[in-house]
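Q: Output the structure for:
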Amino acid sequence: MLLGAPAHAQTAAPATVVALTARTPELSTFHKLVQQAGLNASLEGSGPVTVFAPTNDAFKAVPAAAMDKLSKDPEWLKSVLSYHVVPGALKAGNINANSALTTVNGAQITASKAGDFVTVDEGLVTQADLVAGNGVVHVIDRVLMPAVKK
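A: Prediction:
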């Protein structure tokens, strides 16, 4: 703490997970896609929700054909983004060795913890427990893709 700075000068948590992603530079692609998919209203609700938000670099690693499909197929985009959202506020400390989680679109993902490392399916949590008024955001290094329904 800086000398002379009032104790209450700490930055308040953003009101929503959407506001949190908006002010986190490495999540700008995720934030833009949430807006494009029209999911901001559901992520600005009272929650609580847990969002596993891929970084900009994670989106850059997605094959061009898959990103093209996301940009042209609004339902697929919603499905992929919803696959990163779990009901309830789940902090990293509450994740067990293998925790089966149900996403908001009904799919199953697995969160695992080994020592200080937390993974979600194939994604590594690089920044945990970013708290917003309506939930928690964990930054991950990979875009999670749901199984394609036939």
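
Q: Every contact and neighbour count from this point should use C-alpha atoms.
A: Fine.

Q: Would you map the helices across the chain?
A: 17-22, 28-37, 40-43, 56-60, 64-72, 74-82 (DSSP state H).

Q: contacts for the longest one?
A: So that's helix 28-37. The list of residues contacting helix 28-37 from outside it, by Cα atoms under 8 Å, 6 or more residues apart in numbering, reads 18, 21-22, 40, 53-56, 59, 74-75, 77-78, 81.

Q: With distance to L101 added, can I get those in CSV?
A: Below are these laid out as CSV (distance: Cα to Cα, whole Å):
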residue, distance to L101
V18, 21
T21, 22
A22, 25
N40, 22
A53, 15
P54, 17
T55, 21
N56, 24
F59, 23
P74, 24
E75, 22
L77, 20
K78, 18
L81, 15
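
Q: let's see this one next to it:
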Amino acid sequence: MNTTLTPRRVPAALAAAALAVSLGALAPQASADEGGSPFGPGCASVPKEGEGSLSGMADDPVATAASNNPALSTLVTAVEKAGLVDTLNNAKDITVFAPTNEAFAKIPKADLDKVLADKEMLTKILTYHVVDQPVDKADLADGSFKTLQGGTLTTAGSGDAYKVNDSAAIVCGDVHTSNATVHVIDTVLMPK
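A: The predicted structure follows:
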């Protein structure tokens, strides 16, 4: 199996629109019967058609779907460096809390470069963003979820406003890929 991600070409207009929801492409897939519709202020910027659209992302496994979204390029780079492409693409019914490029940009460059160069630390951080079960909007109001890293994430909120660990806002939630549900977040989560 090819373990590299080959980004598909997305027209410039779609790329700009996708920027606001960069991590949405990493979401696990749920059928219309299993999960709700995407929600949050960032969802309005998702293209209506093409590979970066909600229906386009639903066709691919989570890591591949993320590679179609330029707003998730930092996350895609991190997943590749950690060697997690196959792990994420082959998993079933997972949930990914996907930080946008802007979320990664909040980390000082020297610190981010250090983490990207440390595969063990990078893997811990990335797997802290993944839950081994479907988590949709209905589960977010007052949730506690064990991550693949072994830690726990908490969620709270109502309506279309939810936070993860009291620090990261979900900007576009309930985005589905063929194998995952994705909640795009505005801050990188750090395991304790």
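
Q: Can I get the helices of the first structure in a markdown table including distance to S99 of the first structure?
A: Shown next, in a markdown table, are the helices of the first structure (distance: least, Cα to Cα, whole Å):
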| stretch | distance to S99 of the first structure |
| --- | --- |
| helix 17-22 | 22 |
| helix 28-37 | 24 |
| helix 40-43 | 23 |
| helix 56-60 | 23 |
| helix 64-72 | 28 |
| helix 74-82 | 18 |
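
Q: Compare the ones you listed and give me the one nearest K113 of the first structure.
A: Proximity to K113 of the first structure (Cα to Cα) singles out helix 56-60 among the helices of the first structure, at 20.5 Å.

Q: looking just at contacts, which helices and strands does that closest one meet?
A: helix 28-37 (3 or more Cα pairs under 8 Å, 6 or more residues apart in numbering; DSSP states H and E).

Q: and for the helix it packs on, what span of the second structure is it aligned with?
A: With TM-score structural alignment applied, helix 28-37 of the first structure matches the range 73-82 in the second structure.

Q: can you name the residues of the second structure that stretch 106-118 of the first structure overlays?
A: Using TM-score structural alignment, stretch 106-118 of the first structure pairs with 150-162 in the second structure.

Q: What's the match for P108 of the second structure in the first structure?
A: Match for P108 of the second structure (TM-score structural alignment): P63.

Q: looking at the helices of the first structure, which is buried most?
A: helix 17-22 (a mean of 22; mean count of other Cα atoms under 10 Å).

Q: who touches that helix?
A: Applying Cα under 8 Å, 6+ apart, the contact partners of helix 17-22 of the first structure are 14, 27-28, 30-31, 40, 43-44, 51, 130-137.

Q: Report the mean deviation for the lengthiest strand in the second structure after fitting onto the first structure.
A: Counting residues, the longest strand in the second structure under DSSP state E turns out to be strand 168-176. With mean Cα distance after the TM-score superposition for the first structure, strand 168-176 of the second structure departs from the first structure by a mean of 0.6 Å once superposed.

Q: next one: that strand to chain centre, how far?
A: Relative to its chain's centre, strand 168-176 of the second structure lies at 8 Å (Cα atoms, centre = their mean, to the nearest Å).

Q: Trace Q133 of the second structure over to the first structure, please.
A: That one, Q133 of the second structure, aligns with G88 by TM-score structural alignment.
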